[in-house]
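Q: Prediction below, plus the sequence it came from.
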Amino acid sequence: MKKQEQDHQKKNPIYQEYQLNLNLYNKGKTQLGIEFLI
């Protein structure tokens, strides 16, 4: 990733929030998948 893009993302709270939500969503999906398999 280019330095400019990284700086832009750091300054963009909406993007950060999106990434955070995406991470939480992926974690939740993984946990659900594990519970489903057990």
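A: Right, received. Where do you want to start?

Q: From now on I want contacts and neighbour counts done on CA atoms only, so please keep to that.
A: OK.

Q: what's around P13, how many residues?
A: 11 (other CA atoms under 10 Å).

Q: do Q9 as well
A: Quick note: Q9 (other CA under 10 Å) scores 13 neighbours.

Q: likewise Q16?
A: 13.

Q: okay, now the one to match up with it:
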Amino acid sequence: MAAVVWPMLMILTAITAINGRRIWPNPDATAVERRM
């Protein structure tokens, strides 16, 4: 499972970094990480 989770997290972080933090504030990001 970890082999699948890490790439997804890296991609999501990269997308958020490119798009900017305006789309996902800190609370939303933490909620998504908790769901994952």
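A: Thanks, I have the structure now. Fair warning: this is a prediction, and the values are worked out from it, not measured in the lab.

Q: in what helix or strand does the aligned residue in structure 1 for T13 of structure 2 lie?
A: Using TM-score structural alignment, the partner of T13 of structure 2 in structure 1 is K29. Taking DSSP states H and E as the definition, K29 of structure 1 sits inside helix 13-37.

Q: List the contacts of T30 of structure 1.
A: T30 of structure 1 makes contact with no residue under the criterion CA atoms under 8 Å, 6 or more residues apart in numbering.

Q: Can you tell me how far it is from N23 of structure 1?
A: 11 Å (CA to CA, to the nearest Å).

Q: same thing with K10 of structure 1?
A: The value you get for K10 of structure 1 to N23 of structure 1, if CA to CA is used, is 16 Å.
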